[in-house]
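A.B. asks: Predicted coordinates and the sequence they were generated for:
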Amino acid sequence: MGDATVVDFATLDRMVRNAPFHAWLGVSLKSVSDEGVEIALPWREEFVSDPNVRYTHGGILAALIDLAGDYAVAARLGRGVPTIDMRVDYHRTALPGPLVAKARVIKMGGTLATAEAEIHDENGKLVASGRGVYLTLAR
């Protein structure tokens, strides 16, 4: 298991969009390289947590951190992987607008992989960051 991606953009984008939850979110692959992945999340009114302030629910941000980390690992394995553990830090409210998650693999192992991700708003401001541990052991 090296540091290089083993799937092309079109294949990984199909993998990202394939799950019904991902389709509901509206996520798509923005880029993939040996350095990591970028996943775009368009704005949806259903993401609102507080109708008065209209900020994005933290669960949506956590899901985006998780799936960006997962697909950074998947780009190297050619398959999705289950999440073992995850942590998220919320840095500012995510107001209505598209978001981009950038993720990279920190450690790739035969049993576990660790990836980190950052979410930025449309102005490039850091909204949330996190780290996940994923099971890489072949099923």
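C.D. replies: Cool, got the structure. Numbering: from 1, shown residues only.

A.B. asks: going forward, measure contacts between C-alpha atoms and count neighbours the same way
C.D. replies: Will do.

A.B. asks: just how off-centre is the helix or strand hosting residue 62 within its chain?
C.D. replies: Using DSSP states H and E, residue 62 sits in helix 58-77. Centroid separation for helix 58-77 versus its chain: 3 Å, with C-alpha atoms, centre = their mean, to the nearest Å.

A.B. asks: what's stretch 128-139 in contact with?
C.D. replies: Contact with stretch 128-139 is made by 61, 65-66, 69-70, 73, 81-92, 109-120, as judged by C-alpha atoms under 8 Å, 6 or more residues apart in numbering.

A.B. asks: How about stretch 94-102?
C.D. replies: So stretch 94-102 is contacted by 36-45, 54-56, 64-65, 68, 117-122, 127 (C-alpha under 8 Å, 6+ apart).

A.B. asks: And for the residue positioned nearest the centre of the chain, nearest residue in space, chain neighbours not counted?
C.D. replies: Centroid check for the chain by C-alpha atoms, centre = their mean gives residue 68 as the closest residue, at 1.7 Å. Spatial nearest neighbour of residue 68, chain neighbours left out: residue 103 (5.6 Å); criterion: C-alpha to C-alpha, 6 or more residues apart in numbering.

A.B. asks: related to what we said a few turns ago, is it possible to mark the buried ones in the contacts of stretch 94-102?
C.D. replies: Among the contacts of stretch 94-102, the ones that count as buried by 16 or more other C-alpha atoms under 10 Å are 36-41, 43, 55-56, 64-65, 68, 117-121, 127.

A.B. asks: One more to weigh against that first structure:
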Amino acid sequence: MLRLPYRKELAGDRESGARHVGAIAALVDTTFGYAIHRRLSERRGFATLDLRIEHLQRLTAGQDILCVGDCHKLTATIAFVRGSVYHDDPDAAIATAVGICMFTGGVAPMEAEEN
């Protein structure tokens, strides 16, 4: 789960203060990337091929947005993810989303990086 704190600079509608849909898309895409990364046993590059977001209701201005994502299927070349966006209650989704990512490079072991 990732959280996007409310910031007036991210408002898409200055009158209502509602968040810009681009900020929601970025939150979903980043959350989905983390969901895929958690499922992998080795480090792999990937790119989003398709990201579909269905907005179910208006955002409430002044509130943080949370996103949960689940990588529910992995193949040798593709990862399938799904999730939802909400304010406080995961059962009261503001939006639902599905995505498909394609692995783009070779495999590297998941070792601790040197500083």
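C.D. replies: Looks like it came in fine. Note that this is a predicted model, so its numbers are computed, not measured.

A.B. asks: Any idea what the TM-score is?
C.D. replies: For this chain pair, the superposition-based TM-score is 0.79 by TM-score structural alignment, normalised by the length of the second structure; 102 aligned residues with a C-alpha RMSD of 1.6 Å.

A.B. asks: picking up where we left off before, measure the mean distance from the following helix or strand past the helix holding residue 62 of the first structure to the second structure post-superposition.
C.D. replies: Counting by DSSP H and E, the next helix or strand C-terminal to helix 58-77 of the first structure is strand 83-90. Compared with the second structure after the fit, strand 83-90 of the first structure shows a mean deviation of 0.7 Å (mean C-alpha distance after the TM-score superposition for the first structure).

A.B. asks: helices or strands up against strand 83-90 of the first structure?
C.D. replies: When contacts are defined as 3 or more C-alpha pairs under 8 Å, 6 or more residues apart in numbering; DSSP states H and E, strand 83-90 of the first structure sits against helix 58-77, strand 126-135.

A.B. asks: tell me the most buried of the ones you listed?
C.D. replies: Across those, the average number of neighbours (mean count of other C-alpha atoms under 10 Å) peaks for helix 58-77, which reaches a mean of 25.

A.B. asks: Can you work out which other helices and strands pack against that one?
C.D. replies: Using 3+ C-alpha pairs under 8 Å, 6+ apart: helix 58-77 of the first structure touches helix 9-18, strand 36-41, strand 83-90, strand 99-108, strand 112-121, strand 126-135.

A.B. asks: how does it look with 10 Å?
C.D. replies: Helices and strands touching helix 58-77 of the first structure, by 3 or more C-alpha pairs under 10 Å, 6 or more residues apart in numbering; DSSP states H and E, are helix 9-18, helix 20-25, strand 28-33, strand 36-41, strand 83-90, strand 99-108, strand 112-121, strand 126-135.

A.B. asks: can you put the ones you listed in JSON lines and add distance to residue 49 of the first structure?
C.D. replies: Listed next are those as JSON lines, based on distance: least, C-alpha to C-alpha, whole Å:
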{"stretch": "helix 9-18", "distance to residue 49 of the first structure": "24"}
{"stretch": "helix 20-25", "distance to residue 49 of the first structure": "15"}
{"stretch": "strand 28-33", "distance to residue 49 of the first structure": "23"}
{"stretch": "strand 36-41", "distance to residue 49 of the first structure": "16"}
{"stretch": "strand 83-90", "distance to residue 49 of the first structure": "14"}
{"stretch": "strand 99-108", "distance to residue 49 of the first structure": "16"}
{"stretch": "strand 112-121", "distance to residue 49 of the first structure": "17"}
{"stretch": "strand 126-135", "distance to residue 49 of the first structure": "15"}
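
A.B. asks: wait, which of those is closest to residue 77 of the first structure?
C.D. replies: strand 99-108 (9.7 Å; C-alpha to C-alpha).
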